[in-house]
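> I need the structure of the sequence given here:
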Amino acid sequence: MRPPRFWYRPPGWQAALLSPLAALYARETAKRVARPPEMRASVPVICVGNINAGGTGKTPTVTALVQRLGLRGRAAHVVSRGYGGSLEGPVQVDERRHSADQVGDEPLLHAAFGSTWVARDRAAGVAAAVEAGAEAVILDDGFQNPAVAKDLSLLVADATVAFGNNRVIPAGPLREPVQAGLARADLLLTIGGPEAQARFAADWDRQVHIPQLRGALHPLQTGMVWQNLRVLAFAGIGNPEKFFATLRDLGANVHATHALSDHQPLTSALFARLKREAQQANAQLVTTEKDAVRLSMEDRRQVLTVPVRLELDDWAPLDARLEALGL
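Model (predicted):
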């Protein structure tokens, strides 16, 4: 399901009506994160998380961290819960053998860049990664999960939507209050273009008292010519409109768009409907990397993707933290 629109508007009667439930949700989260960790790993554990429900850009951030640590000569393993997958783990993801139905879509993407594990029990997943030779473990999500002691916590926020109406679920999009989350984090990364970053700074910078990184997602230069290509785009990510805007920025002729729910299963019936609509419009189907891995191999061959990578304005604050961890 798509998040309610009122989450991203100034608080109104809906948020007020749901405030008692939001207070209960925040209280339960505070109790959970206050629990002592079940384990402390023998290698640094870096958590990439958020305080918003839904997508904020964690997946490309994890990819960027794996690559950054690789450049520093460190083997980083990713540990994920494997949202949407059926395997409880710990199991090491093999992109040639596993499907998104088994391990989730994000772990399949991570596995293309480095060793990746799925585990419902995060402590067991970290232990398996360390035993397999990880020199650092990157927790994909898990900021509100106390199972593993974290040596560095990086919060990721979408600069365009920021923290929504600044209310906790179900009154707003937050898993916990902003100040409570920032108090436990080491760095805040906001992802977006210059205009979005400026708006975030105007609205939130006075409340951010931890070092802040700024970055943006940029399409990879693959040689694909998008200019004037007639496309039918679909996406089931946190903010599908950002993907559609990227296609327009690339010069594509976007005939139609379909915004799906985050992680929505791409069933054969749904894909058949999208394919039929594209054929009738003489348009090429286009989607994100994350959505493509949820398609069957046969269906995937009929769809173009737009791979994007995170680029930071300044890596120095993050590099300094990695250096302090001996990485």
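> When you work out contacts or count neighbours from here on, use the C-alpha atoms and nothing else.
Noted.
> show me where the stretch 101-250 of the chain has helices.
Counting by DSSP state H, counting those that start in this stretch, the stretch 101-250 of the chain forms helices over residues 105-111, 122-131, 178-184, 194-204, 240-249, given from the N-terminal end onward.
> which strands and helices sit next to the first one?
Put plainly, it is helix 105-111. Other elements packing on helix 105-111 under the criterion 3 or more C-alpha pairs under 8 Å, 6 or more residues apart in numbering; DSSP states H and E are helix 58-71, strand 116-118, helix 289-292.
> Deepest in the core, which of the ones you listed is it.
strand 116-118 (a mean of 28; mean count of other C-alpha atoms under 10 Å).
> Just list the residues touching the residue nearest the centre of the chain, thanks.
What sits nearest the mean C-alpha location of the chain, by C-alpha atoms, centre = their mean, is K58, with 2.9 Å. Residues near K58 by C-alpha atoms under 8 Å, 6 or more residues apart in numbering: 48-50, 140-141, 156.
> gap between the two ends of stretch 180-199?
Across its full length, stretch 180-199 reaches 22 Å between end residues, using C-alpha to C-alpha, to the nearest Å.
> So for A15, which of the helices and strands packed on helix 105-111 sits nearest?
Closest approach to A15 among the helices and strands packed on helix 105-111 is made by helix 58-71 (26.5 Å; C-alpha to C-alpha).
> From the chain's centroid, how far away is that closest one?
Using C-alpha atoms, centre = their mean, to the nearest Å, the distance from the centre of helix 58-71 to the centre of the chain it belongs to is 12 Å.
> Then stretch 106-123?
Relative to the mean C-alpha coordinate of its chain, stretch 106-123 is positioned 13 Å out (C-alpha atoms, centre = their mean).
> Could you also give me the structure for this next sequence, so I can compare it with the first?
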Amino acid sequence: MRLNTPRWWYVRDSSHARLTRTLLKPLGWAWAGVTARRIARAAPVDPGCAVISVGNLTVGGSGKTPVAREILRLLRAAGVEAQGLSRGYGGRLEGPVRVDPTAHTAADVGDEPLMLAQGAPVWIARDRIAGARAAVHGGARTLVLDDGHQNPALKKTVSLVVVDGETRGDEWPFGDGSVFPSGPMREPLKAGLARADAVVVMLPTDVETADPELLETFGALPVFVARLTPEGPPPTGPQVGFAGIAKPWKVERSLKAAGCDLVDFVPFPDHAAYGADTLAFLADRAAVYEAGLVTTEKDWVRLTPEQRAGVSAWPVVARFEDQAGFTAFLNKRIQSAR
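Below you'll find the model as predicted:
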């Protein structure tokens, strides 16, 4: 069963949120201990090529997959045979297998690998070592590892952590620093940053600059700002939006900021599967408002071809503010590791 991301993880001024976090802290300490031991005891394997790890410090919702997609695009545009590697969360195949967007579905390989495979060769594998070896055998000279920061199986050339830099009202990106399930952290902030080579702060187009207090958190680590940018305007006319991502409320905000006439919005859990009953419910909701249906690209790829016919996708991409500086940073790290 998939659950919605709790809003109380990110809320400062709420007595209910503080009480809930306090009660769950012992479980968070246990989770952090298991993660720390697993990483400390690992013996990372060199797959025979550069590995760029794109991960995060929180449970979902930072924008790491769009960043991985953009890194693949930049490297391949520069003539580097870069390929993606993902666990394939949500898919039934264990791999190693190269994702075929024309044959595989999200139920086979997961929604995020299916998105990544639109622009570059991508492999999925529960066993990251086996997946990396298959990719290298398949011609990869650089691997972009999606969601790999807490996975110590491979020797990493560059470790990037992606941070959601959008804060509104009483929200803050790391909660109170508590580890899951007491908060959104996968591990303590200090431990996660200690293994990072750089931080990518994700901002929406309508937020001018990152919070200076947030930037101070990263100390001397290089920080690169990237923005989630719509590839085009949202569909015209009244729309009922829906999204099954870690922070669906951000999609609602972004659609409104882009000028969408959003008359209603329905959130679902991250990686939610959309059955016939769910789509019928959404279609009925849209009919009430005489509206269309709009969702994210990640949600759209989880729909069947028949379901897609009645839903508009609103894709967004990550773009670095200092693309030249970021590319130079990657190249320097890769060259120095050879």
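> Fetch the TM-score of the aligned pair.
Once the chains are overlaid, their TM-score stands at 0.94 when taken by TM-score structural alignment, normalised by the length of structure 1; 324 aligned residues with a C-alpha RMSD of 1.9 Å.
> can the helices and strands packed on helix 105-111 of structure 1 go into a markdown table with extra columns for distance to L17 of structure 1?
Formatted as a markdown table, the entries for these read as follows, by distance: least, C-alpha to C-alpha, whole Å:
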| stretch | distance to L17 of structure 1 |
| --- | --- |
| helix 58-71 | 31 |
| strand 116-118 | 38 |
| helix 289-292 | 35 |
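> ok, which pair from the contacts of K58 of structure 1 is furthest apart?
Maximum pairwise distance among the contacts of K58 of structure 1 (C-alpha to C-alpha): 11.2 Å, between D140 and V156.
> what do the two both touch?
Contact criterion C-alpha under 8 Å, 6+ apart; residues bridging D140 of structure 1 and V156 by contacting each: 48-49, 58.
> Excluding sequence neighbours, find me the nearest residue to the aligned residue in structure 1 for K156 of structure 2.
Across the two structures, K156 of structure 2 finds its equivalent in K150 of structure 1, going by TM-score structural alignment. Residue nearest to K150 of structure 1 in three dimensions, not counting chain neighbours: V45, with 5.2 Å by C-alpha to C-alpha, 6 or more residues apart in numbering.
> Kindly report the same for I39 of structure 2.
Taking C-alpha to C-alpha, 6+ apart as the measure, I39 of structure 2 lies nearest to P152, with 5.7 Å between them; neighbours along the chain are not counted.
> and that neighbour, how many neighbours?
Burial of P152 of structure 2, expressed as a neighbour count using other C-alpha atoms under 10 Å, amounts to 17.
> roughly how far apart are it and P222 of structure 2?
Computed as C-alpha to C-alpha, the P152 of structure 2 to P222 of structure 2 distance reads 22 Å.
> Check G138 of structure 2 too.
G138 of structure 2 is 32 Å from P222 of structure 2, by C-alpha to C-alpha.
> got it, and A324 of structure 2?
The spacing between A324 of structure 2 and P222 of structure 2, counted by C-alpha to C-alpha, is 14 Å.
> Those two: who's more crowded?
Regarding A324 of structure 2 and P222, a neighbour count based on other C-alpha under 10 Å identifies P222 as having more, with 14 against 9.
> Please pull up the equivalent of the more buried one in structure 1.
With TM-score structural alignment as the criterion, P222 of structure 2 matches P211.
> Its match: what's it in contact with?
Contacts for P211 of structure 1 (C-alpha under 8 Å, 6+ apart) come out as 186-188, 317.
> So which of the contacts of K58 of structure 1 wins on neighbours?
Of the contacts of K58 of structure 1, N50 is surrounded by the most neighbours, 29 neighbours in total, counting by other C-alpha under 10 Å.
> contacting residues for the counterpart of that one in structure 2?
Aligned by TM-score structural alignment, N50 of structure 1 pairs with N56 of structure 2. Residues near N56 of structure 2 by C-alpha under 8 Å, 6+ apart: 62, 64, 147, 149, 160-163.
> Redo those residues as a markdown table? Include distance to I245 of structure 2.
Listed next are these as a markdown table, based on distance: C-alpha to C-alpha, whole Å:
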| residue | distance to I245 of structure 2 |
| --- | --- |
| S62 | 11 |
| K64 | 13 |
| D147 | 15 |
| H149 | 20 |
| L160 | 21 |
| V161 | 19 |
| V162 | 16 |
| V163 | 16 |
